[in-house]
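Chemist: Sequence and computational prediction follow.
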Amino acid sequence: MSRKDALVLDRSAFAAAPREKKWRPRMTGLIAWRNLAHDRVRFAVTIVGIAFATLLMGIQLGMLINFVHTTATLVDHSGADLWIAAHGVKTIDLATPLQERRRFEALSTPGVAVAEPYLLGFGFWKRPDGVRETVIIVGVEPDATMGLPWNLRDGVDARQALLWPDGVIVDRLYAKKLGVDRVGQIFEINDRRVRVVGFTSGIRTFTQSPYVFTSLRKARSISSNLPDAEKAITYVPIQVAPGASLEATRERLAARMPDVDVLTGAEFSSRSSNYWLFSTGAGVTMISSSLLALLVGVVIAAQTLYASTMDRLPEYATLRAIGGGRFYLYAIVVKQALIGGLIGYIVGMAAVLAMVWLGRDSSAAPEAPIWLSLSIGIVMELMCVMASLISINKLTAINPAEVFR
């Protein structure tokens, strides 16, 4: 808004506003919008700056959320209420063998409805070109109620697929990496024959060693470095009987088997995520980059709105000269920040959602849940308002007489 535009504003709008004591927002929204939109180049720069800050925060924080979910995906999708694991296990992927009798001890404990064997092991997948890829073998009984693969493609039933001799199920995300083109192909894991009998969709792994689901019998025969392979297990997922107390059942199991860890699903999921987040360089790097993205985004948004306000000091001086009170100017500045922040956030979040959609089939896709989208919007608006409040200090020093010089 130019000085000429400001001078022709209806004086009655200002006459009704006390100079210092009351907040009267009459026409402040309209003036704030015109302040933003009058100079289109400056307006575009403001919106682009806020949108870029939103995009930066959205993508980096979305990657962090994906990281957390991926590190505990087997636990979160298992359907188990409790887990029996070897003492001191840090994460589900780094499994330690258990004695199979732990399952039978669990079944004889009051409050336990179902206890099943579950096996994780490492293997080397041999591609048609001879290249070997590391995979994580997940062994589960075909008739199990917990730990089965999920999100199967093409109408494949997990239980029926695992009944196939030598059958394995892999995820589409890693099909190219493993050299898999179609169902029915034959490969080798640790020099043992396997046949691809189905595909899942979106089961990611943080280590980039794909999960390969197979029957417990087949997993025992192909997993490497397992003592007493014919009876090997690494976990016992448990479902608590209807009406039984989860915590009371956990305490009974822990008392009966003090040399193992008995964890709730939430505890095991948290332990797995925390290990990768705080005990490895990858997790620390991801957290640091997310915090840096948040800081940079906030600084960009704040600096953009602050500069936008400061560039319009002559216009605000004009408003003071024709009768605008201090709080009237404050209302304009704050609303200008809110409007600019909202538009920039909408543009930036649209870009975030587009990138999430485009990357949905990648092995490290960012996530944008509703709570994250809303949180970023709130942060952006708060930062924009804070930037405007900082610039308000300059408004209080405006000398209305300057506009007539």
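Modeler: That came in fine, so what should we check first? Residues are numbered from 1 along each chain as shown.
Chemist: Please count neighbours and contacts with C-alpha atoms only from this point.
Modeler: Fine.
Chemist: All the helices of the stretch 51-200 of the chain, in order from the start?
Modeler: 73-76, 101-107, 158-162, 175-178 (DSSP state H, counting those that start in this stretch).
Chemist: List of residues touching the second one?
Modeler: It stands for helix 101-107. Here helix 101-107 makes contact (C-alpha atoms under 8 Å, 6 or more residues apart in numbering) with I84, V112, A113, V114, A115, E116, P117, V236, L253.
Chemist: Next: the third one.
Modeler: Contacts with helix 158-162, where a contact means C-alpha under 8 Å, 6+ apart, come from 141-143, 148-150, 152, 167-169, 197-198, 214-215.
Chemist: neighbour-wise, which of those residues leads?
Modeler: Highest neighbour count within the contacts of helix 158-162, by other C-alpha atoms under 10 Å: T214, with 34 neighbours.
Chemist: tell me the SS of it?
Modeler: strand (DSSP: H, G, I helix; E, B strand; the rest coil).
Chemist: Run through the residues that contact the nearest residue to it once chain neighbours are set aside.
Modeler: Sequence neighbours aside, V168 is the residue nearest to T214 in space, at 4.7 Å (criterion: C-alpha to C-alpha, 6 or more residues apart in numbering). By C-alpha under 8 Å, 6+ apart, the residues touching V168 are A161, L162, V194, R195, V196, V197, G198, V212, F213, T214, S215.
Chemist: for I189, same thing?
Modeler: By C-alpha under 8 Å, 6+ apart, the contact set of I189 is G123, F124, W125, K126, I222.
Chemist: Among the contacts of helix 158-162, which one sits closest to I392?
Modeler: Closest approach to I392 among these (C-alpha to C-alpha): W150, at 55.4 Å.
Chemist: Now do the same contact list for the closest residue to that closest one other than its chain neighbours.
Modeler: Of all residues not flanking W150 in the chain, T200 sits nearest, at 6.6 Å (C-alpha to C-alpha, 6+ apart). Residues in contact with T200 (C-alpha under 8 Å, 6+ apart) are P149, W150, N151, L152, R153, I169, V170, D171, R172.
Chemist: Structure two is appended below for comparative analysis:
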Amino acid sequence: MATSPTRRWIPRRTPLSMRNVTHQRVRSFTAIAGLCFAVVLVLLQLGFLGAVAITATNVYNRLAFDIALVSPEYEQFYNPSSFPRSRLWQAKSIAGVVDAKPLWTTMGLWRCPPKPLDPSSTSLFDRIPVVSKPPRGVIRRGLCIIGVDLDENPFRGKLGKAIDAAASRLRVRRTVILDRLSHPDFGWAVRNEFNGWELNNQEVSIVDGYELGSGFAADGSVICSEENFVRFEPMANELEVNIGLVSLADSGADIEELVEEMNRRLPPDVIALTRDQLDDRERYYWVRNTATGDLFGFGVFVALCVGCVVIYQVLSADVISRLPEYATLKAIGYSNLYLTSVILKQATIYAIASCIPAVAIAAVLYQITAALANIPMELTWQNILFVFLASLTTCMGSALLTVRRVRTADPAELFR
């Protein structure tokens, strides 16, 4: 039997949610743009928060060790306290340990060259404040000083090779190698032209460079020999170390069991930690115990609140303007549940439509921020999923607050 041309398939229900979005285009664009702005803010805050966690373990990721020895007063890498160097020799006597290398670290003041180095060489364009930074004289900035035993280089990879290549020059008094990725103020670009380098008010020579990257505690670093470290840091001595880096003979050994044994056998002025435990302590300190982590975490909350307010205002205005239409639907038999689903679907459309461009914009801003601030900004799938679910939840919450007007509306009152 042939199908009648008049009996075509017709949708049982008109997609009112999509019709509502496309009917008032300006209002819908405002909602999507406002939520998109909030989502971009959330992604940026999460990116900064992730950068805090990444930079917290940046140095440890370049070090070769299985177990770390630190002082009980250890706070974080840049403020590690110290313990007797003899504890490293004691650790070497424990079965399964093949080596225990020392590492020193502290913060110091670096004498940065003026900008520009030669004021007479500046052009008229460089002197326009709007397009260039104003010239400045010599300044001092804090940076991280890392001391190593050149005969027991603890670093691995390219950084370890850079130290080995400069080892003979680092044995000379008051010499350092400077991180190429440090803030430009530290002067890597003019290392061969400037002659007034100082570290903690002592003359110093830059003999080479390496690549490590900056963090939120220090945006620059230098590496030197242990002898020079003691010269630069008056409170340091060769009988005390800040961090001990223990390597095991068998990489498949039970590290946690060895850590427990070390903590039993070594005096209480030092504690042993696995690499994971040390990394967790660093991340916890920077994310939970500092204003940096709290600031970015609060930024996520504020951005979500902005998105919630924008969506609520738009949906509320849309529902108020369409109350007669919703009243008509209720009068002809549509339930409150159906009308609620229409508004919830409309909010879902806003959430999806705002997240797609927001992720694209955030990806571009991540690249710009990483290049300008020299910090690792990673747009992870976990953050994208979190932001989508958060924006969807925000939209759903705003929709549920708005839908009360429809549920309590009386068709008879609206058309009286």
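Modeler: Nice, I can see it. Just so you know, these numbers come straight off a predicted model, no measurement behind them.
Chemist: Drop the TM-score for these two in here.
Modeler: Counting by TM-score structural alignment, normalised by the length of structure 1, the TM-score of this superposition works out to 0.80. Behind it: 376 aligned residues with a C-alpha RMSD of 3.2 Å.
Chemist: Same list (the contacts of T200 of structure 1) but as CSV, adding distance to S108 of structure 1.
Modeler: Listed next are those as CSV, based on distance: C-alpha to C-alpha, whole Å:
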residue, distance to S108 of structure 1
P149, 27
W150, 29
N151, 33
L152, 34
R153, 37
I169, 33
V170, 35
D171, 36
R172, 40
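Chemist: what's the neighbour count on Q185 of structure 1?
Modeler: 12.
Chemist: Kindly apply the preceding question to E73 of structure 2 instead.
Modeler: Neighbour count of E73 of structure 2, defined by other C-alpha under 10 Å: 14.
Chemist: That one contacts P80, correct?
Modeler: Yes - because the distance of 7.3 Å satisfies C-alpha atoms under 8 Å, E73 of structure 2 is recorded as touching P80.
Chemist: Excluding chain neighbours, what is closest to V246 of structure 2?
Modeler: What sits nearest to V246 of structure 2 in space, not counting adjacent residues and going by C-alpha to C-alpha, 6+ apart, is A100, at 4.2 Å.
Chemist: measure the counterpart of the one you found in structure 1 to I233 of structure 1 for me?
Modeler: A100 of structure 2 maps onto A115 of structure 1 when the alignment is built from TM-score structural alignment. Remark: distance between A115 of structure 1 and I233 of structure 1 (C-alpha to C-alpha, to the nearest Å) = 12 Å.
Chemist: Of the two, give the one with the bigger neighbour count.
Modeler: Between A115 of structure 1 and I233, counting by other C-alpha under 10 Å, I233 is the more crowded of the two (31 against 26).
Chemist: Residue in structure 2 paired with the more buried one?
Modeler: Counting by TM-score structural alignment, I233 of structure 1 lines up with V241 in structure 2.
Chemist: Could you check how far its match is from P11 of structure 2?
Modeler: In this view, V241 of structure 2 and P11 of structure 2 are 76 Å apart by C-alpha to C-alpha.
Chemist: which residues in structure 2 form strands?
Modeler: 67-70, 83-84, 97-112, 139-148, 175-179, 198-199, 202-203, 205-210, 221-225, 240-241, 243-248, 271-274 (DSSP state E).
Chemist: so what secondary structure elements neighbour the longest one?
Modeler: Translated: strand 97-112 of structure 2. Strand 97-112 of structure 2 sits against helix 86-92, strand 139-148, strand 198-199, strand 240-241, strand 243-248, with contacts defined as 3 or more C-alpha pairs under 8 Å, 6 or more residues apart in numbering; DSSP states H and E.
Chemist: residue contacts, T109 of structure 1?
Modeler: Going by C-alpha under 8 Å, 6+ apart, T109 of structure 1 touches T249, R252, L253.
Chemist: And the equivalent of the first one over in structure 2, how far from S251 of structure 2?
Modeler: With TM-score structural alignment defining the correspondence, T249 of structure 1 maps onto L258 in structure 2. Counting by C-alpha to C-alpha, the gap between L258 of structure 2 and S251 of structure 2 amounts to 12 Å.
Chemist: Looking at structure 2, name the residue matched to T54 of structure 1.
Modeler: Using TM-score structural alignment, T54 of structure 1 pairs with V39 in structure 2.
Chemist: My read is that its match contacts A303, right?
Modeler: Yes - applying C-alpha under 8 Å, one finds V39 of structure 2 in contact with A303, separated by 7.2 Å.
Chemist: Name the residue in these two with the higher neighbour count.
Modeler: Ranked by neighbour count (other C-alpha under 10 Å), V39 of structure 2 and A303 place V39 first, with 31 against 19.
Chemist: Now do stretch 399-410 of structure 2: distance from first to last residue.
Modeler: When the termini of stretch 399-410 of structure 2 are compared using C-alpha to C-alpha, they are 19 Å apart.
Chemist: give me every residue that touches the spatially most central residue of structure 2.
Modeler: Structure 2 has A51 as the residue nearest its centroid, 1.6 Å off, counting by C-alpha atoms, centre = their mean. Residues near A51 of structure 2 by C-alpha under 8 Å, 6+ apart: I375, P376, M377, E378.
Chemist: now, the most widely separated pair of the residues you listed?
Modeler: Longest span within those, C-alpha to C-alpha: I375 and E378, 9.7 Å.
Chemist: Comparing the two, which shows the higher neighbour count?
Modeler: A count of neighbours by other C-alpha under 10 Å puts I375 above the other of I375 of structure 2 and E378, at 21 against 18.
Chemist: OK, contacts around the more buried one?
Modeler: Here I375 of structure 2 is in contact with A51, T55, G213, S214, G215, T369 (C-alpha under 8 Å, 6+ apart).
Chemist: still on that earlier bit, can I get the buried part of the contacts of helix 101-107 of structure 1 as one PyMOL selection?
Modeler: The following PyMOL line selects those of the contacts of helix 101-107 of structure 1 that are buried, judged by 16 or more other C-alpha atoms under 10 Å:
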select buried, resi 84+112+114+115+116+117+236+253
